[in-house]
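Colleague: My questions are about this predicted structure, shown below with the sequence.
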Amino acid sequence: VQELAVTVDHGRKTLLDEVSFPVGEKTLLAVVGPSGAGKSTLLGALTGQRPADRGTVLYDGRDLYRDYAELRQRIGLVPQDDILHLQLTVRRALAYAAELRFPGDTAPAERHARVEEVIGELGLTERADQPIHSLSGGQRKRVSVALELLTKPSLLFLDEPTSGLDPGMDRSVMHMLRGLADDGRTVVVVTHSVLSLDVCDRLLVLAPGGRVAYYGPPGDTLSFFGFDQWPEAFEAFETERERDWAGQYRGSRFHRRYIEDATVRPYAPVPGGAGAGEVPSGVPAPPPKAQSWGGQLRTLVRRYTAALAADRTFLAIMVALPFVMGAMARALSEGSLNPESTLNVLLILCVGGVLTGAANAVRELVKERSIYRRERAVGLSRSAYLASKVVVLGTVTVVQAVVLTLVALVGVPLNVPDGKGVLMPALVEITLAVALLAFTAMMLGLLVSALVRKEEVTMPLLVLLAIVQVVFCGALLNVRGTPVLEQLAWLVPSRWAFAAMGATIDIGTVAPSEKTADPLMDHTVTAWLFDMGMLVVLCLVLGIAVSRLLRRHEPVVMRR
């Protein structure tokens, strides 16, 4: 690591300040420091999640940022948040991860053998068929590490792996990391815990401002600072702001031995090889052949379907919602669609379609953000990921919409003046309109999920979405001819679905009023196809927008 520097606010604030250090193989390095010292920033720079503004990260003489496409397969990263589908069992989660991460020509038997090998290596054999959500914090962290070890990375990073664990579990996790380093890996762990630093080979202490206050053996750290306990040292970082921690270290024997001398040796010129700090000669090995786009899509669809099927709460809501909304619409029909009930029935169908679609999708991207970010870093296709969501959620949503419409209208006289819709039977056309509305609302839910930062804010936004659909659909207000209101309604899916259903039943004749005297609701093929076509256009626009928003959550080095 050579002179990494990261600044924000146009250079006015420094997060990392000329950080340099070497890490060898079979080494366990812990990174500690007070809050705001730049530990997470350093981790982002070392893994390519957020490359440094200046400086280089050389991995076996290769520039990480330049050769990221190849080196990312040799780097494992366990973020603080879980990168697992908690509903799946340990073995199934690892099996799906192996399918996504292994080269496309890997034999299934080879993947299975590697999964079983990692399960045994991490001591998870007895828990292999247990759902991940039922595991303890330490066991869950072991599964996260196991997932990263599938591809046999030689460099493993962990962000706060012992956060929230009791001292015993803390010690257990650190000893596990010690064992992984002894097996030949380089392990770098960012931590707030100082309970088990004695098992590490090297300790990097960052002072406020992102400067190196110490790098060397953990046992010499406190004596170097002049303290007996770690709390005293951390308190000093906060209170002695004027103390030149980095300068004190640069003038010490530790800096000369563990940084200056150790940095020269790995990059010393060798006969026929590269010069100091240069990339070795020869053509870099190409990255392993990733799984094809279709293969990724099939794996993602199977994994997502399995995760949803294991979520009993989601299944209960998914089954109950269309029946409840359909029963409400049926009750409001008063036995048939008449001038008094028609608007109410179509309104409930619109609200039901929007709720079923948006409720399915509004949490799906934000709750998997850590998973997506990590899998994207190791080669996951963004479009395959989004397509898997659309395929699975779209299928669920369309089925719900069909059930909703049939519960509401089967056996209910629609009283269409000529007895049929504009192209097909009236019930079929209404079902298609509700299904397409629900699908569009699902895409809108994915957009919200891609926009928000926290899962907790999705439910209030879902309520807001439902209210907007009610206001702008055209059942309560006359949106046609009202400046601004009419233009805003063009962006609301329920406006077009309501108009399509109105065109099907010739609502201007069945329930004549100022609100239904709308060309979009004319009982003509042109009006119906235009309304349905606008829903398709909205779907496509929303899909493009979601894809662009997903890009924001990818490693920065992949966007360059």
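Modeller: Ah, there it is. Numbering: from 1, shown residues only.
Colleague: alpha carbons only for contacts and neighbour counts from here, please
Modeller: Fine.
Colleague: For stretch 9-18, list every residue counted as buried.
Modeller: By neighbour count on 16 or more other Cα atoms under 10 Å, the buried set for stretch 9-18 is 14, 15, 16, 17.
Colleague: typo on my end, it should be stretch 176-195
Modeller: Quick answer for stretch 176-195 (16+ other Cα under 10 Å): 176-181, 185-193.
Colleague: and if you look at stretch 160-172?
Modeller: 160, 161, 162, 165, 169, 170, 171, 172.
Colleague: Looking at the residues you listed, which is nearest residue 304?
Modeller: Of all those, residue 161 has the smallest distance to residue 304: 25.9 Å, by Cα to Cα.
Colleague: Pretty sure residue 191 is one of the things that closest one touches, is it not?
Modeller: Yes: the pair residue 161 / residue 191 is scored as a contact, 7.2 Å apart, by Cα atoms under 8 Å.
Colleague: Excluding residues flanking it in the chain, which one is nearest residue 350?
Modeller: Nearest residue to residue 350 in three dimensions, chain neighbours excluded: residue 494, at 5.9 Å (Cα to Cα, 6 or more residues apart in numbering).
Colleague: Ok, residue 459 next?
Modeller: residue 362 (7.9 Å).
Colleague: if we can go back for a sec, please list the members of the buried residues of stretch 160-172 that lie in helices.
Modeller: 169, 170, 171, 172 (DSSP state H).
Colleague: Centre-most residue in the chain?
Modeller: residue 369 (1.6 Å; Cα atoms, centre = their mean).
Colleague: check contacts around that residue.
Modeller: residue 553 (Cα atoms under 8 Å, 6 or more residues apart in numbering).
Colleague: Check the gap between it and residue 455 for me.
Modeller: From residue 369 across to residue 455, the span is 10 Å (Cα to Cα, to the nearest Å).
Colleague: Next: residue 362.
Modeller: 9 Å.
Colleague: quick one, strands of this structure?
Modeller: Using DSSP state E, the strands found in the chain span residues 2-8, 13-19, 28-32, 54-56, 58-59, 62-63, 75-78, 155-159, 186-190, 202-207, 211-216.
Colleague: put this beside the first:
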Amino acid sequence: MGDILKDLVDPAELVAIKVGGESAQFKLDRTVTVGRKRHFVRKNQPQISLNDPLIAFVQGKLAHYLGEWHYQNLTILNRTSVNGNPLQKGEDHLLKNGDIIRIQRGSEQMIFIFLLRFAGELAWKKLPLRTEQAVYHIYSHVRRDLPISEEETPDKPADHHALIRYIYGHWQVEDVQTERGVYVNQRRVDGTMVLAPNDVINIGDTVFYFAGDYLAYNHTTFREHDLQIHIDHRSVGSFLKRRLLLKDIRLSIEPGSMVLILGGSGAGKTTFINAITGYEKARAEIRQGDRDVYEDYSRMKYEIGMVPQQALLRGDDTVYMTLTNAAQMRLPAGTSSAERRQRVDEVLALFGLTPVKDELVDKLSGGQRKRLSISVEFVSDPSFFVLDEPDSGLDGVMARDLMEQLRKIANQQKIVMVITHTPDRVIDLFDKVIVLAKNSQHTGQLAFYGSIPEARQFFGRDTMEDIVLAINAKEEGGEGLADHYIEAFREYRKTSEGQEAVQVAKKKRVKGSTDADEIAHTRRPAQVKIYLGKLFRLFIHEHDWVLLPLSAIISLMVAFVTGKSLFSNMERLQAGAFALVCVCIWNGFFNSIQVVCRERAIIKREHRAGLHISAYIMAHMIYQAVICLLQVIISVAIYEWYGIRFPDTSLVTGNFLMDFGLTLWIITYASDLVALMVSCIVKTTTSAMTVMPFLLIVQLVFAGIIFPFNGGVAEVVENLTISHWGTVAICAIGDYNSLPSHALFASIYQFRSIPEVQEIVDYIQSSDLRMKMDVLCAQQMQKPLYAGTLLNILKSWGVILLIGLVCIVIGTISLEFIDRDKR
């Protein structure tokens, strides 16, 4: 029967703290007695034996009855109280999580803290309290396996946060609007409460013991979600010569921590954050709980919020639509529209962006753009944030306001890591600091990791800026002590008392489904829809439609040059076809030559957050197909309005204008895809506009109209150009081989200034010889390439589209490697 009851007992924990001494932890999974250790008696030893004369040999008993833990006092040799209430001998007390049992005799005191869940043998940590700092943030995390109180709901987690302030010669604790409350000796704090030595503070599931000049605390919650970092090295370079950027960095960061990343120029700060977020992989193991960031990157990237130094946002979009698109991309696929809108509104309110939600991003101030950039990452509620100089370019007030927003994020059980070059103005908001130093071989290494007070004590410096000066090289204006502190910290971690061991857990990956496995994020079709909506919104509201009037002007110029008799003879048709093809190619190139490269940095950020490159390209392909169609419709309408006389016959659709328009659209669209490929490959708009004239020249020269080619490499290139096959398609639908040719008569006519030749010209024009000459000349000028057959038309269309599709595949593959772009 006892074994059965034992199996039903959830292990609890009893923490014993000797005032002025060390702490001990005991696992409770059955009824146990508490007492003083008997040195010469082996039998009847208490299960919890303490070698302290304050404790009676039989002090008390902890028992589990019907799902509840009880403590019974069994002695009169000292004074026992629970949460300040005296407990007489034989009296029993029902225990709750965080209850404090005090054993006192005179000035001696032993404190027992009861915890409802056993969290393992975790070392308690000490936080020295410096009166000159004046303010400390302390916090906890809601542990999901504990019962939820009546006033707290599962969808409304508490924000456990308190301040420890030194004021008027006393330390006091202040509740920062938590829902579950801050308790001192199990009495809820109403506003503020002055602390006395040996007080016990409970915030959520974290217990703080106030010793007067330091806090001891047990960060026991969410240990399985620590960010564990083990970087062996990160290097760059070629096979023959490599440069080591980082090496030997091992640390663990708990949820709810706001961590400062400190270091001089070239110490590897940006390399470090790129390595831990999986953006630039190192030889490392980066884990959060049982998930490996590198191996599970397809899922873990949704848990990472990376905010770059530059606010990589589309300036021609509104604040609200920027966040809406981010929510569409990053929230789970099953999220409803109402839930997305609610999340967007919550994030807007949290970061103070509601008043400017309808403003264009380009119209925002520097601070607002920074907050919007953070909001884009926060909308998906990732588990840890990394920010590269978020306060750069901001004044002190704006920087403070931004950092306080980050503190609020950390208080929601997130890990927030920040690089900043002005840390001292906001140092009170940080929990810990990572100091990276560049050793004598110019490799970044860990010079310190711990709390802010511990960093000051370790380096013997009062400010973070002084710490940076200490580790900077002498030629950089520093003291050149990097190697010294790197080695000192290596020893410090081994020997310093009260420090948590910094190591990476070598856990095996858990097989089977997890919550992360079950969450389906936005798939390709949904992403195509999202980006299509963005592109068409910009087309309507941001004047991207200006391309259409430009196409109309160019089409009117071509109509004027080719004249109304475009389809009257071979020469006019071939020349006119070439002119029409040039217009289509120009329109296609101009449409998309810059669309990708101008926002390449934004695409890189979004790709890291889950954007499928194929979905992004497909959205552009659909959008550009519509733009090309509108351009062709306008062009055909202008040609019709101008009075160009079109043939009546049609080999494909039964309507010549339909055949003609479809041909122009295929040429324009294929050219658009070629330009889209270029925009995917090049990295800047300057490079794109440099390549564009070269592409146009290739299309002009190798069309086979200006310079006919007969074999060789030139003919191979000719068969790979859109201009060549576009001319073939237009000549085929215009039935080139059935038209007359004026070539022979034109060659005679150009010499009409000679009297004898003028007589011949007059004779030809006054008889039916002119017609016979045109027919005979046409028979000689016929080209099988321009045959007006259905098969020939479809062949030319197919080749043109194939060229475009091959190019877009190349462009898509190229863009898939966008994460390799240099920072």
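Modeller: Everything's here; your move. Predicted model, so just to flag it, every value in this text is computed and none were measured.
Colleague: what TM-score comes out when they're superposed?
Modeller: Once superposed, chain against chain, the TM-score is 0.86 (TM-score structural alignment, normalised by the length of the first structure); 542 aligned residues with a Cα RMSD of 3.3 Å.
Colleague: Quick one: map the residue nearest to residue 459 of the first structure onto the second structure.
Modeller: Alignment note: residue 362 of the first structure maps to residue 593 in the second structure; criterion TM-score structural alignment.
Colleague: how about stretch 96-111 of the first structure, aligned to which bit of the second structure?
Modeller: Using TM-score structural alignment, stretch 96-111 of the first structure pairs with 325-340 in the second structure.
Colleague: how long is the matching stretch from one end to the other?
Modeller: 10 Å.
Colleague: wait, doesn't the residue nearest to residue 459 of the first structure sit right on residue 451?
Modeller: No: when contacts are counted by Cα under 8 Å, residue 362 of the first structure is not listed as touching residue 451 (10.1 Å).
Colleague: which of these two has more neighbours?
Modeller: residue 362 (27 against 17; other Cα atoms under 10 Å).
Colleague: how much space is there between that one and residue 6 of the first structure?
Modeller: Distance from residue 362 of the first structure to residue 6 of the first structure, by Cα to Cα: 34 Å.
Colleague: re earlier: how many neighbours does the residue nearest to residue 350 of the first structure have?
Modeller: 33.
Colleague: I figured it hits residue 472, correct?
Modeller: Yes: counting by Cα under 8 Å, residue 494 of the first structure touches residue 472, with 7.3 Å between them.
Colleague: Map residue 733 of the second structure across to the first structure for me.
Modeller: By TM-score structural alignment, residue 733 of the second structure lines up with residue 504.
Colleague: can you give me the helices in the stretch 451-600 of the second structure?
Modeller: 452-459, 464-471, 482-495, 515-518, 524-541, 547-562, 570-592, 600-608 (DSSP state H, counting those that start in this stretch).
Colleague: ditto for the stretch 351-500 of the first structure
Modeller: Using DSSP H, counting those that start in this stretch, helices in the stretch 351-500 of the first structure cover 369-377, 382-409, 426-451, 458-472, 485-489, 493-505.
Colleague: Read off where the shortest one ends up in the second structure.
Modeller: Going back to what we said before, that points to helix 485-489 of the first structure. Residue span in the second structure matched to helix 485-489 of the first structure, by TM-score structural alignment: 714-718.
Colleague: which residues are in contact with the matching stretch?
Modeller: 702, 703, 704, 709, 724.
Colleague: just the buried members of these?
Modeller: Going by neighbour count (16+ other Cα under 10 Å), the contacts of stretch 714-718 of the second structure have 702, 703, 704, 709, 724 buried.
Colleague: can you pull the contacts of the alignment partner in the first structure of the third one?
Modeller: Same thing as residue 704 of the second structure. Alignment note (TM-score structural alignment): residue 704 of the second structure maps to residue 474 of the first structure. Contact analysis of residue 474 of the first structure by Cα under 8 Å, 6+ apart lists 495, 498, 499, 515.
Colleague: Out of those, which are shared with the second structure?
Modeller: Compared against the second structure with both residues aligned by TM-score structural alignment, their matches' Cα atoms under 8 Å, those retain residue 495.
Colleague: List buried residues within the contacts of residue 474 of the first structure.
Modeller: 495, 498, 499, 515.
Colleague: what separates residue 356 of the second structure from residue 371 of the second structure, distance-wise?
Modeller: Taken as Cα to Cα, the span from residue 356 of the second structure to residue 371 of the second structure is 12 Å.
Colleague: Just want to know which of those two has more residues nearby.
Modeller: More crowded of residue 356 of the second structure and residue 371, by other Cα under 10 Å: residue 371, with 22 against 16.
Colleague: Map the more buried one across to the first structure for me.
Modeller: Residue 371 of the second structure maps onto residue 142 in the first structure, by TM-score structural alignment.
Colleague: CSV for the helices of the stretch 351-500 of the first structure, including distance to residue 287 of the first structure?
Modeller: Compiled in CSV, these are given as follows (distance: least, Cα to Cα, whole Å):
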stretch, distance to residue 287 of the first structure
helix 369-377, 13
helix 382-409, 18
helix 426-451, 30
helix 458-472, 38
helix 485-489, 48
helix 493-505, 44
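Colleague: what's the most buried one of those?
Modeller: The highest mean neighbour count among those, using mean count of other Cα atoms under 10 Å, belongs to helix 493-505: a mean of 29.
Colleague: In the stretch 251-400 of the second structure, what residue spans correspond to helices?
Modeller: Going by DSSP H, counting those that start in this stretch, the stretch 251-400 of the second structure shows helices at 269-276, 297-300, 319-330, 337-350, 366-378, 396-410.
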